[in-house]
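# Output the structure for:
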Amino acid sequence: MPSLLRRCVNRIAGMLLLCMMISGSPAPGRTILFVGNSFTFGANSPVMRYHPERVADLNREGIGGVPALFKTFADEAGLDWTVSLETSPGKDLAWHLVNKRGLIDRPWDVVILQGYSTLDAERPGDPTRHIAAALTLAALFHARNSQVQVDLMATWSRADQTYLPDGHWYHQPITRMADDLLAASRQALTTGPGLHAVVPVGTAWNRAMRDGLADSDPYDGLAFGQVSLWTWDQYHASAEGYYLDALVVFGTVTGLDPRNLPEKERAADDLGLNPKVAAQLRSVAAAELAAQRNAK
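The predicted structure follows:
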């Protein structure tokens, strides 16, 4: 579908959803599956155990994670989503394909694929294995539902990979790793059929740092008035980082503007986020989604 036509369709769909919300008519129920690792299940933050009863953890580990944040946003927007997740720490997409196919090989309306943080654990920065697994999984899901929307997440720059000497992106700008991950995801979309869109989480983090909302170097202390998107290991995300992650997923999947979520947004309040920071994160997500749409 040409990019202009795709944008028009997404906008019309978003307008229809908003009209349904205003009229009080519920949007039709849909299913979404999240496949990923610790970046999806919210490791080292309160997001990991955030309302697991709102989602179906196919591994039965009591995970809420980013999927539960998405579910909360969807409920606030009046959308009926059944949310499932299949996650395992430190795994790439090829591992899920080999080891969890029996759990995930079902009809879904939307699937979010989140791969290894450096693309390849043995060859950091090499997208070959990541792209091959993403395309194979997309074909698997399309065999079950030809209309499924399979989106590929591009995650964030790891501070430990950038600022420490043994990191693959050592001496590069902190934004570089996220830019490389986005480029790899875009490459996957053009390599073969089946993938619908890139979820630009990492470049949303870049934007938050450029805008002065988030600190760009956790190793030199937290700048006054800024937040850290990383948690204590400078690898995984903080509650703010995962919140931004979920906002970008929500906007990508639904076509809705994250800024239209309630001013007193429930998930941010549950996590104890500063309301002003939460609002700024919603604005960052909206700005990055718009920038990525315009870049197509």
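# contacts and neighbour counts: CA atoms only from here.
Fine.
# what about residue 283, which SS state?
Secondary structure for residue 283, judged by DSSP: H, G, I helix; E, B strand; the rest coil, is helix.
# what's the closest non-adjacent residue to residue 259?
Ranked by C-alpha to C-alpha, 6 or more residues apart in numbering and with sequence neighbours excluded, the top spatial neighbour of residue 259 is residue 282, at 5.3 Å.
# Spit out the contact partners of the one you found.
Residue 282 makes contact with 244, 247, 258, 259 under the criterion C-alpha atoms under 8 Å, 6 or more residues apart in numbering.
# of these, buried ones?
The neighbour-count criterion (16 or more other C-alpha atoms under 10 Å) marks 244, 247, 258, 259 among the contacts of residue 282 as buried.
# Measure how far whichever helix or strand the second one is part of is from the centre of its chain, please.
When secondary structure is defined using DSSP states H and E, the element that contains residue 247 is helix 239-254. In terms of C-alpha atoms, centre = their mean, to the nearest Å, the gap separating the centre of helix 239-254 from the centre of its chain is 6 Å.
# Stretch 127-137 now?
Here stretch 127-137 is found 17 Å from its chain centre; the criterion is C-alpha atoms, centre = their mean.
# List the buried residues in it.
127, 130, 131, 132, 133, 134, 135, 136, 137.
# how close does the fourth one get to residue 193?
Right, residue 132. According to C-alpha to C-alpha, to the nearest Å, residue 132 and residue 193 sit 11 Å apart.
# Kindly report the same for residue 62.
For residue 62 relative to residue 193 (C-alpha to C-alpha), the value is 34 Å.
# ok, these two, which is more surrounded?
The neighbour comparison of residue 62 against residue 193 (other C-alpha atoms under 10 Å) goes to residue 62, with 16 against 12.
# how about the nearest residue to the more buried one, chain neighbours excluded?
Sequence neighbours aside, residue 52 is the residue nearest to residue 62 in space, at 5.7 Å (criterion: C-alpha to C-alpha, 6+ apart).
# please give me the structure for this one as well, since I'd like to look at both together:
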Amino acid sequence: MRISWPSTSIVKTGVLSLLLSLPALGLAQQPAPNTILFVGNSFFHARYDPAFSYNAANITIEKVGKQKIGPWGGIPGIFKQFTEQAGLRYDVHFECINGESLKMHYDSALYIIGQPRWHTVVLQEHSMWPLPTARKGKPAVFRDYATRLEQAVHQANPAARLYFYQTWARADQTYPPNQAYSGLPIDSMAQDLHRGYYQAARQNGRFAGVAPAGDAWLRAIEAGVALRNPYAPEADKVDLWGPDHYHPSTWGAYLNACVLLGEITGYDPRRLGPAEQAAAALGIAPAEASSLQRIAAEQVLAARPTAFTPAATKHKTPRPARSKRRQKQATSSR
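Have a look, this model is predicted:
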């Protein structure tokens, strides 16, 4: 029996039809990831393991000069894990100069920060500089260099979204004698940091928001979830501070990452649930993870009630950088 084979042109047409049908079969190419840069110091990498090195292999460290870098994962690493579980595509980068301010980042790392590839940039100031000058702060310098960095980012990519990462009250500056907040409740430093960051965001007007990590710490304390004074431990409360009483503990780092997730992506951290993978890897009990997720969600919503609505998350899709000509037009129109 003679078999008739299809012509070459028919085969080509069939293959082409199959390729064109792949998107309809759910095999369409995924959108580009949101490329995010975290800019700060050890208040981002958290200093202490297990948070310090957590998920370090899955984020990119942007090295500045000859600085030594370790397996820094920290809060950016936890954030990255959250986005994976939430089904969000984030390419996470971290530029860190230990113990330094935004002025140092501007002076030493502007060539990294002012690149058009960043869709999202998160800025963290030195833990004392947003405070009033009477409390060892440098608020004018903080606002000046935050604005300089914002302008550099938006000159490179006017569509980029910038956020402040509001840090938390330091127990070491509150409970021991002869410190900036000695004799005052922990609330005092927390409230001053809140004012410093939110005033800077309002004054500039080109920041997308503030990730209120410090406010979430105070909320956790007031809710009885976390210790008010790490120098006087209480049973059944987590300690948000690390052994030095100013860097975050594992629990503090986890809470901060939950706040960043909610504020930046619009994803409600409570949806992660008690069996969340980063918590399990970090040794955080399921009940503790749920409590910290709840506190973070409540604080983000307290500052911005529409944070988790569908309309509020439409802008999270990365937008490409404008052409050089459009960048000049945007800069000249300020």
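# okay, the helix holding residue 247 of structure 1 sits on what stretch of structure 2?
On structure 2, the counterpart of helix 239-254 of structure 1 by TM-score structural alignment is residues 250-265.
# still on that earlier bit, could you list every helix and strand in contact with the helix holding residue 247 of structure 1?
Of the remaining helices and strands, those touching helix 239-254 of structure 1 by 3 or more C-alpha pairs under 8 Å, 6 or more residues apart in numbering; DSSP states H and E are helix 65-76, strand 197-200, helix 201-210, helix 275-295.
# Using CSV, lay out these together with distance to residue 13 of structure 1.
CSV is the format used below for these (distance: least, C-alpha to C-alpha, whole Å):
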stretch, distance to residue 13 of structure 1
helix 65-76, 15
strand 197-200, 16
helix 201-210, 22
helix 275-295, 15
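# What's the match for the residue nearest to residue 259 of structure 1 in structure 2?
Pairing criterion TM-score structural alignment: the partner of residue 282 of structure 1 within structure 2 is identified as residue 293.
# same thing with residue 98 of structure 1?
With TM-score structural alignment as the criterion, residue 98 of structure 1 matches residue 107.
# what's around residue 10 of structure 1, how many residues?
Residue neighbour count, defined by other C-alpha under 10 Å, stands at 17 for residue 10 of structure 1.
# typo on my end, it should be residue 332 of structure 2
By other C-alpha under 10 Å, 8 other residues sit near residue 332 of structure 2.
# same deal with residue 116 of structure 2?
Other residues within reach of residue 116 of structure 2 by the criterion other C-alpha under 10 Å amount to 19.
# Look up the closest residue to residue 191 of structure 2, ignoring the ones flanking it.
Spatial nearest neighbour of residue 191 of structure 2, chain neighbours left out: residue 215 (7.9 Å); criterion: C-alpha to C-alpha, 6+ apart.
# go on, residue 31 of structure 1?
The spatial neighbour of residue 31 of structure 1 that comes closest, neighbours along the chain excluded (C-alpha to C-alpha, 6+ apart), is residue 82 at 4.7 Å.
# Which residues are in contact with that neighbour?
By C-alpha under 8 Å, 6+ apart, the contact set of residue 82 of structure 1 is 29, 30, 31, 32, 55, 71.
# That one -> structure 2?
Under TM-score structural alignment, residue 82 of structure 1 pairs with residue 91 in structure 2.
# Looks to me like its match is in a helix.
No: counting by three-state DSSP, residue 91 of structure 2 is located in no helix; its state is strand.
# could you measure it against residue 207 of structure 2, distance?
Going from residue 91 of structure 2 to residue 207 of structure 2 by C-alpha to C-alpha gives 21 Å.
# tell me which residues in stretch 158-176 of structure 2 are buried?
Residues 158-175 are the ones in stretch 158-176 of structure 2 that count as buried (16+ other C-alpha under 10 Å).
# against structure 1, where does that stretch fall?
Across structure 1, the stretch matching stretch 158-176 of structure 2 (TM-score structural alignment) is residues 146-164.
# And the matching stretch, how far out from the chain middle?
In this view, stretch 146-164 of structure 1 has its centroid 7 Å away from the chain centroid, taken as C-alpha atoms, centre = their mean.
# same thing with stretch 65-74 of structure 1?
Relative to the centre of its chain, stretch 65-74 of structure 1 is centred 11 Å away, using C-alpha atoms, centre = their mean.
# again, but for stretch 281-290 of structure 1
Between the mean C-alpha position of stretch 281-290 of structure 1 and that of its chain there is a distance of 13 Å (C-alpha atoms, centre = their mean).
# What of stretch 59-78 of structure 2?
Between the centre of stretch 59-78 of structure 2 and the centre of its host chain there is 14 Å, according to C-alpha atoms, centre = their mean.
# and if you look at stretch 257-273 of structure 1?
For stretch 257-273 of structure 1, the separation from the chain centroid amounts to 17 Å (computed by C-alpha atoms, centre = their mean).
# cool, and stretch 16-34 of structure 2?
Its chain's C-alpha centre and that of stretch 16-34 of structure 2 lie 31 Å apart, by C-alpha atoms, centre = their mean.
# now do stretch 84-102 of structure 1
For stretch 84-102 of structure 1 - counting by C-alpha atoms, centre = their mean - the centre lies 16 Å from the chain centre.
# end to end, how far does it reach?
With C-alpha to C-alpha applied, stretch 84-102 of structure 1 spans 14 Å between its terminal residues.
# who's in contact with it?
31-38, 40-41, 55-59, 67, 103-104, 113-116, 119-120, 129-130, 133-134, 137.
# and if you look at stretch 212-230 of structure 1?
Taking C-alpha under 8 Å, 6+ apart as the criterion, the residues outside stretch 212-230 of structure 1 that touch it are 159, 163, 174, 205, 208-209, 234, 236-242, 277, 280.
# what do you get for stretch 276-287 of structure 2?
With contacts defined as C-alpha under 8 Å, 6+ apart, stretch 276-287 of structure 2 is touched by 50, 51, 54, 78, 81, 82, 250, 251, 254, 274, 275, 289.
# Just the buried residues of those.
Neighbour-count burial (16+ other C-alpha under 10 Å) is assigned, among the contacts of stretch 276-287 of structure 2, to 50, 51, 54, 78, 81, 82, 250, 251, 254, 274, 289.
# Is it possible to get JSON lines of these that adds distance to residue 298 of structure 2?
Written out in JSON lines, the entries for those read as follows (distance: C-alpha to C-alpha, whole Å):
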{"residue": "50", "distance to residue 298 of structure 2": "26"}
{"residue": "51", "distance to residue 298 of structure 2": "23"}
{"residue": "54", "distance to residue 298 of structure 2": "26"}
{"residue": "78", "distance to residue 298 of structure 2": "19"}
{"residue": "81", "distance to residue 298 of structure 2": "21"}
{"residue": "82", "distance to residue 298 of structure 2": "18"}
{"residue": "250", "distance to residue 298 of structure 2": "20"}
{"residue": "251", "distance to residue 298 of structure 2": "17"}
{"residue": "254", "distance to residue 298 of structure 2": "15"}
{"residue": "274", "distance to residue 298 of structure 2": "17"}
{"residue": "289", "distance to residue 298 of structure 2": "14"}
